[in-house]
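A.B. asks: Just to be clear, the model below is a prediction. Sequence and coordinates:
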Amino acid sequence: MPERLHDVVVVGGGPAGLAVALGCARAGLDAVVCEKRAGVVDKACGEGLMPGAVRALTALGVDPPGYPIGGITYRQGALSAHAAFRGGPGRGVRRTVLHDALRTEVIRHGVPVLPIAVTDLSQHGDHVRAGGLRARYLVAADGLHSAVRDLVGLSGDGTAGSTCPPRWGLRRHYALAPTTDAVEVTWAARSEAYVTPVGPDAIGVAVLSSVRGGFTEQLAAFPDLAARISGAEPVSSVRGAGPLRQRASGRVAGRVLLVGDAAGYVDALTGEGLALSLSTAAELVRCLRADRPADYDRAWKRTSRRSRWLTETLLWARGRPALARRIVPATVLAPRLFAAVVDQLAR
């Protein structure tokens, strides 16, 4: 009996990989997902879905429950600036809830999710072999520290060309009712705290910082937030990720394509990670459906250009103390500019 040839093997069963698998199935392609971790997978994540991410999920037939998000608020000391989303609401969604919704839809479409760890890979004229499977294409969606990216020689120096120090993220949930429908971003000297409503009785608290330390240590830079959650019950363990910046020298190596964090990552500062993963996943599926994988790198650059530019610019300012102190005051003094930037982020 001839060995089965799949259209696509997806390595990594997080949101980016599942979005590719689901997109492939909806396009009539035979896909299979390799994910070594069993069940629903959690990850350090701000969990605020921008309106563009909500629309991308809707296009895939996925509608995870969560809490409506109407905009973004920046805080620094007594200063505060708010910008509403113009094109519809975003949504605060627990990472586990999002993963479960995507995984359920993938399985409903008949896509196998196999407990396989891919540690070797070989490319041939018309197919790829990995994890005991054979496919026309392989999609690497295995995260920030992608093993497949290393295997195909697409890993770049994460610090090359950057004057900013490495940054890490930590996240925990608390049993507290949201006091606003906005993602609240509080700025400190070397870190930012993000409070995201993820349900009627729960918030997620994430800290991004260039200084390493435990969650309690990081919260010391945000005394008002620390006081607000001091009596609240934690409803999840602390999860961390980093260093956040990861470079890829390209997104395509023969029949292997990178998506999500594996394709290269700047920072979580603007909260666009999931929206970008979903939009580039759709581009990847389009290229595979047309049997034109080489087009994907250009499509990825085009789709991610605005997000990368905004994130790099804000991160550049964040890395300069004199400028960083002026970011929130600038949003207060120029509310229309802040609203325009948020509108760009929300697309």
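C.D. replies: Great, that's in hand.

A.B. asks: contacts and neighbour counts: CA atoms only from here.
C.D. replies: Will do.

A.B. asks: ok, and what's touching stretch 280-296?
C.D. replies: Contact with stretch 280-296 is made by 16-17, 19-20, 23-24, 27, 29, 251-252, 254-255, 257, 259-260, 299-300, 303-304, as judged by Cα atoms under 8 Å, 6 or more residues apart in numbering.

A.B. asks: A further structure is provided below for comparison with the first:
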Amino acid sequence: MIDVLVAGGGPAGLAAAVRAAGLGLEAVVVEPRPVPVDKACGEGIMPSGVAALRALGVEPAGHPLRGIRYVRGTRSAEADFTGPAGLGVRRTVLHTALYERAVGLGVRVVPGKVTGVHQGPDRVTACGLTARWLIAADGLHSPVRRGLGLDGPVSPVRRYGQRRHFRVAPWTPFVEVHWSARGEAYVTPLGGDLVGVAVLSQERRAYADQLADFPGLAAVLAGREDGPVRGAGPLRRRARTPWADRVLLAGDAAGYVDALTGEGVALAVATARAAVDAVAAGRPQDYPAAWARLTRRHRVLTAGLLALARRPGTARLVVPAAHRAPALFRTAVRALQ
């Protein structure tokens, strides 16, 4: 019998498989998409995420990130990370690094999509495979979460994200967050001549229309497009609980607030590790508390900032406030790193 079956071969799923294999458990990942998997992603990894990946033996190539800079018009505020740098990494590069590490440890990755899940006293069955435990890391719209009746209440606030790459030399070592009354644009350095630009908003508009809300940024990027636009949303997702008998939810499947603070990869790896550690110890009941502890700071700070960002009247005050209170801005950034 398989020890750990993983639904989803994104960062959370592959991190769970790598952790399980490192503990001597047999892990199998079920993923419908071919390697490497690309998706809408800000592509900036916070220092804690870089450290968590390194602990798994995964060190993808990327562009060092010094900190976070907020920009609105001529005003800006910036804060350096303390200690190690973050990393700007193309999603495909990150996925390849995690996949190769998993396969190198003996993890099997099989094509398919986990939908129907059947649980027994000592096993769980899905996709014709039987395992002791199932880690559901199948994303924002998790079919496993929905199928088990674990979907939480739907948020009235619906935010959407889109990302595109541009062939231009990074002009800053920071992740730049440009603010407008209608949303934000996140500029992440990815290499010597490449940046990724993600836009977030409550409005479902074409990427070019979203970018036009930031005329200075749009002018720098004009004619430099590289590759397609990828989108995701709505972003806010909740689970009633991240644990149901022999199934544990990890990464976005366990709940997601918003991409505003850029902690997606760090939280994916951290929650995946906690889920595997709980089942390896035979104590899955410990996982909800561990998940809450690992994600609490992110959920509180992101929800607070999101409350400001979604109202034009308060969104315009975010950068001036950060500019006038740099010590407070540094504290907030370092709390999330």
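C.D. replies: Noted; the coordinates are in hand. Predicted model only: the values in this text are computed from it and were never measured.

A.B. asks: Would you pull the TM-score for this pair?
C.D. replies: Put the two chains on top of each other and the TM-score (TM-score structural alignment, normalised by the length of the second structure) is 0.99; 337 aligned residues with a Cα RMSD of 0.9 Å.

A.B. asks: Buried ones among the contacts of stretch 280-296 of the first structure?
C.D. replies: In terms of neighbour count (16 or more other Cα atoms under 10 Å), the buried residues within these are 16-17, 19-20, 23-24, 29, 251-252, 254-255, 257, 259-260, 299-300, 304.

A.B. asks: Give me the subset of those residues that lies in strands.
C.D. replies: Using DSSP state E, the members of those that fall in strands are 252, 257.

A.B. asks: List the ones among the buried ones among the contacts of stretch 280-296 of the first structure that fall in helices.
C.D. replies: Cross-referencing these against helices under DSSP state H gives 16, 17, 19, 20, 23, 24, 299, 300, 304.

A.B. asks: Redo the residues you listed as a markdown table? Include distance to residue 103 of the first structure.
C.D. replies: Formatted as a markdown table, those follow (distance: Cα to Cα, whole Å):
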| residue | distance to residue 103 of the first structure |
| --- | --- |
| 16 | 11 |
| 17 | 10 |
| 19 | 9 |
| 20 | 11 |
| 23 | 12 |
| 24 | 14 |
| 299 | 26 |
| 300 | 24 |
| 304 | 25 |
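
A.B. asks: ok, so of those, who is nearest residue 335 of the first structure?
C.D. replies: Using Cα to Cα, residue 304 comes nearest to residue 335 of the first structure of these, at 25.3 Å.

A.B. asks: Which residue of the second structure is paired with the closest one in the alignment?
C.D. replies: Using TM-score structural alignment as the criterion, residue 304 of the first structure maps onto residue 295 of the second structure.

A.B. asks: Let me know the distance separating that match from residue 135 of the second structure.
C.D. replies: Between residue 295 of the second structure and residue 135 of the second structure the computed distance is 18 Å (Cα to Cα, to the nearest Å).

A.B. asks: cool, residue 3 of the second structure as well?
C.D. replies: Taken as Cα to Cα, the span from residue 3 of the second structure to residue 135 of the second structure is 11 Å.

A.B. asks: Looking at the two, which has the bigger crowd around it?
C.D. replies: Neighbours per residue, other Cα atoms under 10 Å: of residue 3 of the second structure and residue 135, the larger number sits with residue 135, 29 against 20.

A.B. asks: Which residue in the first structure aligns with that one?
C.D. replies: Under the alignment (TM-score structural alignment), residue 135 of the second structure maps onto residue 139 of the first structure.

A.B. asks: and if you look at residue 29 of the second structure?
C.D. replies: The equivalent of residue 29 of the second structure in the first structure is residue 33 (alignment by TM-score structural alignment).

A.B. asks: Mean per-residue distance, the one helix or strand its match maps to versus the second structure.
C.D. replies: Assigned by DSSP states H and E, residue 33 of the first structure belongs to strand 31-34. In the superposition with the second structure, the average deviation recorded for strand 31-34 of the first structure is 0.4 Å (mean Cα distance after the TM-score superposition for the first structure).
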